[in-house]
Each structure stands twice: as C-alpha cells, then as structure tokens.
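Peer 1: this one's structure only:
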C-alpha cells in the first residue's frame, strides 16, 4: 500500500530526452550529486532587477506533475519579480535525473533538497536563504526548515499540504492510514524557528486551503497570510503570488546587513 501511495504521489513527467534540450543549454545549469551519488540538475539564476529580494537566495522546490525543464518560465519570472537569486533543484527521478535511473519517493525528495542545501551553504550565508516550496514541494521545504532551525531567513509556502493523505482524503484518514502517509508537514511546523508566509487559493480542490490555514496556525512565527479568493491550485496568477512574496521579503531584515 505504501508503494501505491508513492506511485500516485509522484507522477513525474515522462517526456523524451530531447524535451530537455533547452534545460541542458542553460548557462545556469549545475549538476549536483546526492550522498548516494545520484545526479540531479539545478538552475542557479542571478537577479535581473533591484527589488525587495536583493541579497537573498530563494531555494525553490517545485510542485508535482512538473519538473525543472517545464517550470523554467516560472523561475525566470520569479528571479525577475523579486530581484533575488533563485536556486531551483530537481528531485531524484524527475527530468534529467530520470534518465540516470532515479526513482522518485518521499525520501528521494528529502535527499534532493539536502543536496541542494549543502551546495548553497558552501557558497551563501544561510541567513540569506529563503526556502520556497509549492504544493508537494512544501514537503521537502518544511522538512528542511524544521531541521535547520533559525539558520535561514524565512519560509514561503504556496498551496501547502498538511500531508498527502490529509490533502487527498481528509483528517480522519490521516490517522487511520498514518503508517503510509507521506510529507506529514503538520508534525513539523512547530519546529520552524523563522518567519513563515503562506499563499493559498481558497477554492483549491487539489490541496484544500484549510490545510494551509492549519499549517500557518502551527507556525511559531507566522507572517500575515495571502488567501486568494476564487483561485484554485494551478491558476493563481504570478502577479499576485509575487506581490505577496515581495511583501514578505520586504518585512525581513535586509539581506545585505545579515
């Protein structure tokens, strides 16, 4: 049953290798290797504007049914809108990692973000890093943030899930099916010792907004949330998300002074 949950939870796009030619040609492409030698690609974008994010690095964890090759337009827009550097890494078993035999799983996501984190902290003061997760990407994001304490500047969660089972089947099922549940963010939020901002569509039927509200209530240092009326899981406009993110960045101490 646990294997079935993982299979449903990680529908990695199955595109042909040539679909990633644009990704492979990006000058910002870097290759990382996990503790087990699993190769994962990442893009490290420099800012193109001066705005609230100047001096910060956004460690971005993407949503499900997408990958690093497919969301390049989003992270390009993210770097432009915030003025922050953006480090977008891939999960084991997604995009170019898939062609090396990588198999996606909850633990593989944790290894992937740990690898990305280790790469960054060798080059950047952790106090300048903001971890940003969208949808299932909030799983590795929350896990990392709960483990590093107040070392990072902040946490930004877009359409976060309390857990996979709670998102799909509700609160009661997360107890009856606890052994096979994955990304149990609700158990970790109280450990995050930095500001947490959450943006969620109020008509989200994939990951209900109530989950985002419950996670924010559990965060020790919540930032005023952004609950977007009449938007669901995949239709929140970049402009609204980026405006909220910039407000969050502006509320943090200047990265250049940390």
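Peer 2: Nice, thanks for sending it over. Model, not experiment: these values are computed from the prediction.
Peer 1: from here on, contacts and neighbour counts on C-alpha atoms
Peer 2: Noted.
Peer 1: now the helices for the protein?
Peer 2: Defined through DSSP state H, the helices belonging to the chain, from first to last, are 2-9, 21-24, 72-82, 95-98, 106-121, 138-148, 164-169, 171-176, 209-218, 238-251.
Peer 1: Put this next to the previous one:
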C-alpha cells in the first residue's frame, strides 16, 4: 500500500511539474522566432497593433485578380523567407497579403499567442478596409503555426470565401502528444473549424513528423459536413509541400473556385 501511495504521489508531482512548465514556457516553445531574414526596401507595410506595436506586412497583387489570400506563415520563418512562395501565388492569379507576427521579421514586440491573434486581425482589417476586399473575396491560408492565425481570422469573420490549412494542428498540444494532457486549451483549431460557415481545404503530408497527420484528420472531421476537403501528400513531410504540383492544383483551384463542394463526404 505504501508503495502504491508513493507511486501516486510521484506521478502527481510529475504532472504538477509538467503543468507548471507548460504555464511558464509554452509560448517560448511555440514561438522560437528567428532573426529577421530581410530588410525594409520600401515595400514593407506596418500595421498598427493594440498597445502601440507594429506588424510588418507585404502586399503582392496579382494582375486582374479579384481574390485576396491572407497568408499566415509557419514557425521559424518570416516574410523574407516566404516571399518567393507569395510571388508564386500572385503569378497564379491570387493576390496575397502576408504579415509577420510580433517578434518575427521586422515586427516589434515579443512572440505570443495574443500577438499572433492581434496581428492576424490587423492583417484582415488592412485587406478589408484599406485594400477594399469584400469578405466573400478573402481567403485565409495558414501553414503550420499559421493555421492558428488563419483559424482565428476565420472565427471572427464567418463571411470569408474559404480557408486553406496546410500542415495545421488540431490543438497546439496535440501537435506533439497523442492525447491532450494539459487541462486548458492552447490554440484550439479544431473547435474553431467546427464553426466554419465556408469551405475549408486541409493539406497535409502523410510523413509529417512535426505535426502528425492525425491532426489533419481531426481538423477535417471537425469541419461541418460537406464543407471540408482533405488533400493528402503520401510522400511528403511537414516541409516542401509547395514543391509538389498537387499543392498548387489544390490550393489555387480551391481559392479561385471559392471552395469546391465535397460531395464525397461520407462522414
């Protein structure tokens, strides 16, 4: 009996230590921002944030395009690193507006969940109010960490055109653990996806070891019936999806069409 009680106490202490660690260091783990990879050559837009901070942003219009994608990038990258990707979206007929979260690139402040949410909303406001796009012409695209920013915009603005979630997690904790052992939610994408009023495309590599494929399945299943589309990449991991022609076929086709209806949804 004493051994059992001791084991329970050890497990309880270990769990308590895990919770304390999560409270103190979770955001540092989620947001390891790299040094800026670019400089301001005159084309950087600065978005005002609550509290006086600024988020660096980039606008790349496509010729004769009436659709704009708000692109939220992944962790460990910034506008400088993703610029070729953004330019490819524009070359394929989709205007794109991208931004750096606080602490990333030339954005001020420190990385945080609050900063991610505030900068994503500032990006939406700029596209809507300054660039003049209607919600029905705005798509949100989020890769990896950016899936949380894309879902945040989508949850605030249910009238948008569609969402494209690439290598996205269902919950931040689930991205690394098979079960949610933390008793509070952090970046809960699947709950927001369940409230979507528009089509959503989920693209994910089957060999993803950073955000396991099960996250894509959970997000897809969370989407309202008929609104979700799942695109699997059997030979891809977390990185390099844009190197596949299928990436562009799926993402561009989905955005330009306003989201292909999924008539094969058997859930």
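Peer 2: It's in. Model, not experiment: these values are computed from the prediction.
Peer 1: Send over the TM-score of the superposed chains.
Peer 2: TM-score of the superposed chains, computed with TM-score structural alignment, normalised by the length of structure 1, equals 0.85; 234 aligned residues with a Cα RMSD of 1.7 Å.
Peer 1: could the helices of structure 1 go into a markdown table alongside mean neighbour count?
Peer 2: Converted to a markdown table, these look like this (neighbours: other Cα atoms under 10 Å):
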| stretch | mean neighbour count |
| --- | --- |
| helix 2-9 | 13 |
| helix 21-24 | 14 |
| helix 72-82 | 19 |
| helix 95-98 | 23 |
| helix 106-121 | 19 |
| helix 138-148 | 22 |
| helix 164-169 | 19 |
| helix 171-176 | 14 |
| helix 209-218 | 19 |
| helix 238-251 | 17 |
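Peer 1: of those, which approaches residue 183 of structure 1 most closely?
Peer 2: With distances scored as Cα to Cα, the stretch of these nearest to residue 183 of structure 1 is helix 138-148 (4.9 Å).
Peer 1: residue range for the closest one in structure 2?
Peer 2: Under TM-score structural alignment, the alignment places helix 138-148 of structure 1 onto residues 147-157 of structure 2.
Peer 1: excluding its backbone neighbours, what's nearest the residue positioned nearest the centre of structure 1?
Peer 2: Within structure 1, one residue has its C-alpha closest to the average C-alpha position: by Cα atoms, centre = their mean, that is residue 133, at 2.0 Å. Counting by Cα to Cα, 6 or more residues apart in numbering, the nearest residue to residue 133 of structure 1 once its immediate chain neighbours are dropped is residue 61, at 4.6 Å.
Peer 1: Could you do residue 244 of structure 1 as well?
Peer 2: Closest residue in space to residue 244 of structure 1, ignoring its immediate chain neighbours: residue 226 at 6.9 Å, by Cα to Cα, 6+ apart.
Peer 1: With residue 159 of structure 1 instead?
Peer 2: If the residues on either side of it in the chain are set aside, residue 159 of structure 1 comes closest to residue 200, at 4.6 Å by Cα to Cα, 6+ apart.
Peer 1: neighbours around that neighbour, how many?
Peer 2: By the measure other Cα atoms under 10 Å, the count of residues near residue 200 of structure 1 is 29.
Peer 1: what residue of structure 2 matches up with it?
Peer 2: Using TM-score structural alignment as the criterion, the counterpart of residue 200 of structure 1 in structure 2 is residue 204.
Peer 1: surely its match meets residue 239?
Peer 2: No. Assessed by Cα atoms under 8 Å, residue 204 of structure 2 is found out of contact with residue 239, at 9.8 Å.
Peer 1: how about residue 138 of structure 2, what does it touch?
Peer 2: Residue 138 of structure 2 makes contact with 67, 68, 69, 70, 160, 161, 162, according to Cα atoms under 8 Å, 6 or more residues apart in numbering.
Peer 1: Please pull up the equivalent of the fourth one in structure 1.
Peer 2: When you say that, I think you mean residue 70 of structure 2. Across the two structures, residue 70 of structure 2 finds its equivalent in residue 59 of structure 1, going by TM-score structural alignment.
Peer 1: how much space between its match and residue 5 of structure 1?
Peer 2: Residue 59 of structure 1 sits at a distance of 26 Å from residue 5 of structure 1 (criterion: Cα to Cα, to the nearest Å).
Peer 1: Fine by me, we can end here.
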